[in-house]
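A.B. asks: give me a 3D structure for the following:
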Amino acid sequence: MTGQILRWNLFIGGHLSSSVPVRLVERTDEGQLVWLETGTPMWRTELPGGAHLRDIPPQDRPAGGYPVKADRWPLGSALIHQPAGAGHAVFWFFGRRQKFGGWYVNLEHRVHHGEDIDVADHELDVTVAPDRTWRWKDERSFAEKTGHPAYWSAGEAAGIRAEGERVARLAESGAFPFDGSWCDFRPPPRWTTPPRATAPARTVLRRSGPEGASPSRT
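C.D. replies: Purely as a prediction, here's the structure:
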């Protein structure tokens, strides 16, 4: 139902990084759109020394994951397109006064569990400017993680990059979602900022097969 609050849970190397409430904008057989409001109360993994989870090798992390702390979504508001069965999501990012700032292609594997959207991040991303010029992001970090059992094999990495190349070609051609649609989206005034959800458990995603197969959730 439009306006329903869902939880967008981001996992890096099998461990929870953040959990943020989002609102459902639209759902069809082709996928769904959700709205992420800047400043939304959220939960973020509490890491030692201000480190980022992607920089901590999985073998050096607690088996049950790190504790979480209350925080707020620090980036701009975003409309997120999550196409059904695809290995990516596309963000329309909006800055001050809801000005459209460009697209962000997050390469990922996504599983839905009721109101939870569990996203296993694939590290490599594509940024697309408003004029549809694009570039890779985090190529070095993606290469460094390739071959680690918590991430992806060399063969799987090739598939992840191919997914990014496919979406980049859509940007070059001006095809949806880079055709100018939704760039003027404004959430309905009745949509208040979602409240902070109950703190997530120390959740991990364990791979049960090749990247792209459904991971188990514990």
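A.B. asks: from now on I want contacts and neighbour counts done on CA atoms only, so please keep to that.
C.D. replies: OK.
A.B. asks: would you map the strands across the chain?
C.D. replies: Using DSSP state E, the strands of the chain run over 5-12, 15-28, 31-36, 41-45, 68-72, 77-83, 88-94, 100-113, 116-128, 134-137, 205-206, 216-217.
A.B. asks: could those strands go into TSV alongside distance to Pro188 and mean neighbour count?
C.D. replies: Converted to TSV, the strands of the chain look like this (distance: least, Cα to Cα, whole Å; neighbours: other Cα atoms under 10 Å):
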stretch	distance to Pro188	mean neighbour count
strand 5-12	14	21
strand 15-28	10	22
strand 31-36	11	20
strand 41-45	19	22
strand 68-72	21	16
strand 77-83	13	22
strand 88-94	15	23
strand 100-113	17	20
strand 116-128	22	21
strand 134-137	30	15
strand 205-206	34	18
strand 216-217	34	14
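A.B. asks: JSON lines for those, including distance to Pro149?
C.D. replies: Below are the strands of the chain laid out as JSON lines (distance: least, Cα to Cα, whole Å):
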{"stretch": "strand 5-12", "distance to Pro149": "13"}
{"stretch": "strand 15-28", "distance to Pro149": "13"}
{"stretch": "strand 31-36", "distance to Pro149": "29"}
{"stretch": "strand 41-45", "distance to Pro149": "22"}
{"stretch": "strand 68-72", "distance to Pro149": "25"}
{"stretch": "strand 77-83", "distance to Pro149": "26"}
{"stretch": "strand 88-94", "distance to Pro149": "21"}
{"stretch": "strand 100-113", "distance to Pro149": "16"}
{"stretch": "strand 116-128", "distance to Pro149": "13"}
{"stretch": "strand 134-137", "distance to Pro149": "22"}
{"stretch": "strand 205-206", "distance to Pro149": "10"}
{"stretch": "strand 216-217", "distance to Pro149": "15"}
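A.B. asks: before we compare anything, build this one as well:
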Amino acid sequence: MTGPRGGTPIPSPGEPGSILRWNLFIGGHLSSSVPVRLVERTVEGQLVWLESGTPMWRTKLPGGAHLRDIPPQKRPAHGYPLTADRWPMGSALIHQPTGAAHAVFWLFGRKQKFRGWYVNLEHRAHHGEDIDVTDHELDINVAPDRSWRWKDEQSFADKTGHPAYWSADEAVAIRAEGVRVTRLAETGAFPFDGSCCDFQPPRHWSTPRRATNPRRALL
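C.D. replies: This next block holds a predicted model:
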């Protein structure tokens, strides 16, 4: 497919370089929607590239609050309005293994320096170009030396049992998923084996444009 005015070809959906939408939901409400580029897709999963400063959509919340800190019963029934923004954090290569309840981020800082890994415990559903992610709150920081620590344990515990989040039994499964990933880090198995720590996106990839305003504020 040819790009605008006969420029750089635009990859077809599913091809490396094609643009997908990474939609993050917290407690059933959309928190953010960010365009990402597909790096690779196999039966084992896919890799996507999230570039720092990418134009995105985020929920417009009162007083600078974060969606995870607002109880679902205090949110508008039809979700919050969205506002245009840019991805405020560094760039990341994201591994989304097929059928797994987690994703692993390679985090990059200035001059594409690798800063470590971030494990997001989550449930994913794919709908065409949309990657809908239900966040499971509990996460793991993994340093470049593969030492690791849990993140947001108290917030995860506080949300357990609420109907908008997860039951006590589901919480056990979520934590068990995290434990499985930490074992990969401890043994230096993929994705913690040193691969992709020097990843560089192709030079011809431009920063994705802001996608159309997502129609769904709720899962």
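A.B. asks: distance of the residue mapped onto Asp71 of the first structure from the second structure from Lys159 of the second structure?
C.D. replies: In the second structure, the residue equivalent to Asp71 of the first structure is Asp85, according to TM-score structural alignment. As for Asp85 of the second structure, its distance to Lys159 of the second structure is 28 Å (criterion: Cα to Cα, to the nearest Å).
A.B. asks: next, the contact list for the nearest residue to the match of Asp71 of the first structure once chain neighbours are set aside, please.
C.D. replies: Leaving aside its sequence neighbours, Asp85 of the second structure sits nearest to Met56 (Cα to Cα, 6 or more residues apart in numbering; 5.3 Å). By Cα atoms under 8 Å, 6 or more residues apart in numbering, the contact set of Met56 of the second structure is Ser32, Ser33, Val34, Pro35, Ala84, Asp85, Arg86, Trp87, Arg210, Ala211.
A.B. asks: which part of the first structure lines up with stretch 25-43 of the second structure?
C.D. replies: With TM-score structural alignment as the criterion, stretch 25-43 of the second structure aligns to 11-29.
A.B. asks: which one in the first structure is aligned with Ser167 of the second structure?
C.D. replies: Per TM-score structural alignment, Ser167 of the second structure is aligned with Ser153.
A.B. asks: what about its match, distance to Pro200 of the first structure?
C.D. replies: Ser153 of the first structure is 29 Å from Pro200 of the first structure, where distance means Cα to Cα.
A.B. asks: and if you look at Val22 of the first structure?
C.D. replies: 15 Å.
A.B. asks: do Gly159 of the first structure as well
C.D. replies: 31 Å.
A.B. asks: now swap in Asp55 of the first structure and tell me
C.D. replies: Counting by Cα to Cα, the separation of Asp55 of the first structure from Pro200 of the first structure is 22 Å.
A.B. asks: what's the answer for Lys145 of the first structure, then?
C.D. replies: Counting by Cα to Cα, the gap from Lys145 of the first structure to Pro200 of the first structure is 26 Å.
A.B. asks: could you do Ala171 of the first structure as well?
C.D. replies: To Pro200 of the first structure, Ala171 of the first structure is 36 Å away according to Cα to Cα.
A.B. asks: ok, these two, which is more surrounded?
C.D. replies: Neighbour tally, Ala171 of the first structure and Pro200, criterion other Cα atoms under 10 Å: the higher count belongs to Ala171, 22 against 14.
A.B. asks: quick one: what's aligned to the more buried one in the second structure?
C.D. replies: Matched to the second structure by TM-score structural alignment, Ala171 of the first structure sits across from Ala185.
A.B. asks: what packs against the longest helix along the second structure?
C.D. replies: Longest helix in the second structure, counting residues (DSSP state H): helix 168-187. When contacts are defined as 3 or more Cα pairs under 8 Å, 6 or more residues apart in numbering; DSSP states H and E, helix 168-187 of the second structure sits against strand 114-127, strand 130-142.
A.B. asks: that one vs strand 130-142, what angle?
C.D. replies: In terms of direction (axes from the mean of the first three to the mean of the last three Cα atoms, to 10 degrees), helix 168-187 of the second structure departs from strand 130-142 by 60 degrees.
A.B. asks: what's the mean deviation for helix 168-187 of the second structure versus the first structure?
C.D. replies: Aligned to the first structure and superposed, helix 168-187 of the second structure gives a mean residue distance of 0.3 Å (mean Cα distance after the TM-score superposition for the first structure).
A.B. asks: skipping its backbone neighbours, what lies nearest Phe91 of the first structure in space?
C.D. replies: Nearest one to Phe91 of the first structure, counting by Cα to Cα, 6+ apart, is Ile80 at 4.4 Å.
A.B. asks: please report how far that neighbour lies from His109 of the first structure.
C.D. replies: 15 Å.
A.B. asks: if we can go back for a sec, how about the helices and strands packed on helix 168-187 of the second structure in TSV, adding distance to Arg149 of the second structure?
C.D. replies: Output for those, formatted as TSV (distance: least, Cα to Cα, whole Å):
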stretch	distance to Arg149 of the second structure
strand 114-127	10
strand 130-142	5
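A.B. asks: Gln73 of the second structure: which of those is closest?
C.D. replies: Closest approach to Gln73 of the second structure among these (Cα to Cα): strand 130-142, 17.8 Å.
A.B. asks: so what does that closest one touch, helix or strand wise?
C.D. replies: Applying 3+ Cα pairs under 8 Å, 6+ apart, one finds that strand 130-142 of the second structure contacts strand 19-26, strand 114-127, strand 148-151, helix 153-159, helix 168-187.
A.B. asks: and Pro202 of the second structure, which of these is closest to it?
C.D. replies: Once those are compared by Cα to Cα, strand 19-26 is nearest, at 13.9 Å.
A.B. asks: that closest one against the first structure, how far on average?
C.D. replies: Superposed on the first structure, strand 19-26 of the second structure shows a mean distance of 0.2 Å to its aligned residues (mean Cα distance after the TM-score superposition for the first structure).
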